[in-house]
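Visitor: starting from these lines, generate the structure:
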Amino acid sequence: MRENLKNNPNLNEKSIQIVEKILSKNDLKANELREHYKNDGLYTINFMSSPGSGKTTLLENLSKFEDFKFCVVEGDLQTNRDAERLQKMGVAAEQIATGEACHLEASMVERAYNTLKQKGQIQNCDYLIIENVGNLVCPASYDLGAALNIVLLSVPEGDDKILKYPSMFLCADAVIISKADMIDYFGFRIAQVQEDMQKLKPQVPIFLASSKDMNSLEKIKDFIIQKNKEQYFSNHSF
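Guide: Okay, the predicted model is just below:
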């Protein structure tokens, strides 16, 4: 990250120093969060995507699986609508309203996580899911201490986003093509996504997901459970 900043012709030395200071503070907090998650016995997943990709709908459907108990830290600029949707499904969810911030930072997650703990809502959970603010740029720069980073790409967005937004997809330990039941309507090319991911970050698993196909969602659930059993931890450096 530091070398990328220094090689950027659009940034002067002062800009580099400011960005480094902000991110180093976030990274320290993220490391603290990693220890908290571990001590509390939670495997943590960071879900990232553009707005409207179906992150909350995916979580609503994942909550239907008896062997997948999770709580959620929910990020949006305004409103608590997504948290309320999950709470109606019986999922413990704490909303973060970021105001004008286009991403979550580790300190924001810490406050929401502590609130979940104080309410006693993590005790029966095996997983913490962070639903990041909808954005294909900014969240790619902020470590939240998660073990697994999953990026959603919805069919209506188009199949060309991988190489247009490489920083985001470089974060991915898995990619989910959501709203897959609409593939034929939009002429979405799965092969294009596979080819671009192979160029950018080979061997990252790609899943198709549709709220109309619980088998597709079960594969995602089983993948996360398996990563937890393996105690997999992402080696991506934000």
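
Visitor: every contact and neighbour count from this point should use C-alpha atoms.
Guide: OK.

Visitor: residue boundaries of the helices in the protein?
Guide: 2-6, 13-39, 55-62, 81-88, 106-118, 161-164, 166-170, 183-186, 190-200, 214-230 (DSSP state H).

Visitor: what's the local residue count around residue 75?
Guide: 28 (other C-alpha atoms under 10 Å).

Visitor: now do the same contact list for it.
Guide: 95-98, 103-104, 130-133 (C-alpha atoms under 8 Å, 6 or more residues apart in numbering).

Visitor: go through those residues and name the one nearest residue 27.
Guide: For these, the residue nearest residue 27 by C-alpha to C-alpha is residue 104; the value is 12.6 Å.

Visitor: just to revisit the earlier point, just the helices of the chain: most buried one?
Guide: helix 166-170 (a mean of 22; mean count of other C-alpha atoms under 10 Å).

Visitor: hmm, back to that, can you add distance to residue 163 and neighbour count and give the contacts of residue 75 back as a markdown table?
Guide: Listed next are the contacts of residue 75 as a markdown table, based on distance: C-alpha to C-alpha, whole Å; neighbours: other C-alpha atoms under 10 Å:
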| residue | distance to residue 163 | neighbour count |
| --- | --- | --- |
| 95 | 31 | 21 |
| 96 | 30 | 23 |
| 97 | 30 | 17 |
| 98 | 28 | 17 |
| 103 | 21 | 22 |
| 104 | 23 | 27 |
| 130 | 24 | 24 |
| 131 | 23 | 24 |
| 132 | 21 | 25 |
| 133 | 21 | 24 |
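
Visitor: to compare against the first, here's another:
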Amino acid sequence: MCRVVDLQQAVLAKNEQSAYTLRAELAARGTAVVNLLSSPGSGKTALLERELVLARERSVPVAALTADLATENDATRLARSGVPVKQILTDGLCHLEADMLGRHLDGWPPGAARLLFVENVGNLVCPASYDLGETLRVVLASVTEGEDKPLKYPTAFGLAHLVVVTKTDIAEAVAFDEATFRANVEQVNPGVEVLLTSARAGVGVGALLDRALAAADGAPVHTPVMARRPHRHTHDHADGTGAMAPSGS
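Guide: Predicted coordinates for the structure are as follows:
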């Protein structure tokens, strides 16, 4: 047990140092990272594509990096926006880590990017524990996922700087209870802003870009009150080791 705890602390300490270094390097380049977390199928890619198109139309220099266990489908889709896009294949790892992200940013994106949107692996457990050097951490949930999502995944929602609800165009059809969802978010992350969006209907499109630009320009972001608490998910790393990663970023 002591060995597992020691390994856990070593893995998180290494990631925190990498995140600190990456954040400083990106700040020197004038780039802010927006870390997007959600379950698979939440509509994260659809909304991000709309935001990237809008950024290009506004002449805001942005780029996007998307992570998946397999396939480059999301990168191909996001590339339709006309902004620089890159894919990370994690080869089975359920989350991104700061040093992984840093390796893919060596000489990329081309030119100056004001914002780098990182579409993390579709998972609300593993990615919540790893700081990527982000300026803004956004957790997304679709109306089809249920109002209790924040209570089921308190670490992900509890550490978010911003919460985004997607697919609101079908909220009535799936009997989504917005008031209950908001109350559950407030329970795990008091004071965090909740944005309502629909990529299909164009509802709320641009709000995420606006919040990200404000954060990049130094506007204060929400400070989650949730303290770190360890969870029992075991992560398998490329070196064959396993570690129980604690919550936090």
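
Visitor: TM-score for these two?
Guide: Put the two chains on top of each other and the TM-score (TM-score structural alignment, normalised by the length of the first structure) is 0.88; 223 aligned residues with a C-alpha RMSD of 1.6 Å.

Visitor: of the contacts of residue 75 of the first structure, closest to residue 34 of the first structure?
Guide: Using C-alpha to C-alpha, those come closest to residue 34 of the first structure at residue 130, 13.1 Å.

Visitor: identify the residue of the second structure aligned to the closest one.
Guide: Alignment note (TM-score structural alignment): residue 130 of the first structure maps to residue 118 of the second structure.

Visitor: list the contacts of its match.
Guide: Here residue 118 of the second structure is in contact with 33-36, 64-67 (C-alpha under 8 Å, 6+ apart).

Visitor: what is the burial count for residue 74 of the first structure?
Guide: 26.

Visitor: gap between the equivalent of it over in the second structure and residue 6 of the second structure?
Guide: Alignment note (TM-score structural alignment): residue 74 of the first structure maps to residue 66 of the second structure. Distance of residue 66 of the second structure to residue 6 of the second structure, computed by C-alpha to C-alpha, to the nearest Å: 31 Å.

Visitor: make TSV from the helices of the first structure and add distance to residue 145 of the first structure to it.
Guide: TSV is the format used below for those (distance: least, C-alpha to C-alpha, whole Å):
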stretch	distance to residue 145 of the first structure
helix 2-6	19
helix 13-39	5
helix 55-62	19
helix 81-88	21
helix 106-118	7
helix 161-164	24
helix 166-170	16
helix 183-186	33
helix 190-200	23
helix 214-230	15
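
Visitor: read off where stretch 127-146 of the second structure ends up in the first structure.
Guide: Against the first structure, stretch 127-146 of the second structure falls on residues 139-158 (TM-score structural alignment).

Visitor: for the matching stretch, measure first residue to last.
Guide: Start-to-end, stretch 139-158 of the first structure (C-alpha to C-alpha) is 20 Å.

Visitor: what are the buried residues along that stretch?
Guide: 139-156 (16 or more other C-alpha atoms under 10 Å).

Visitor: quick one: distance of it to the chain centre.
Guide: Using C-alpha atoms, centre = their mean, to the nearest Å, the distance from the centre of stretch 139-158 of the first structure to the centre of the chain it belongs to is 4 Å.

Visitor: excluding chain neighbours, what is closest to the aligned partner of residue 104 of the second structure in the first structure?
Guide: In the first structure, residue 104 of the second structure lines up with residue 112, judged by TM-score structural alignment. Of all residues not flanking residue 112 of the first structure in the chain, residue 94 sits nearest, at 5.9 Å (C-alpha to C-alpha, 6 or more residues apart in numbering).

Visitor: could you report the neighbour count for that neighbour?
Guide: 26.

Visitor: so it sits right up against residue 79, yeah?
Guide: No. Judged on C-alpha atoms under 8 Å, residue 94 of the first structure makes no contact with residue 79 at a distance of 11.8 Å.
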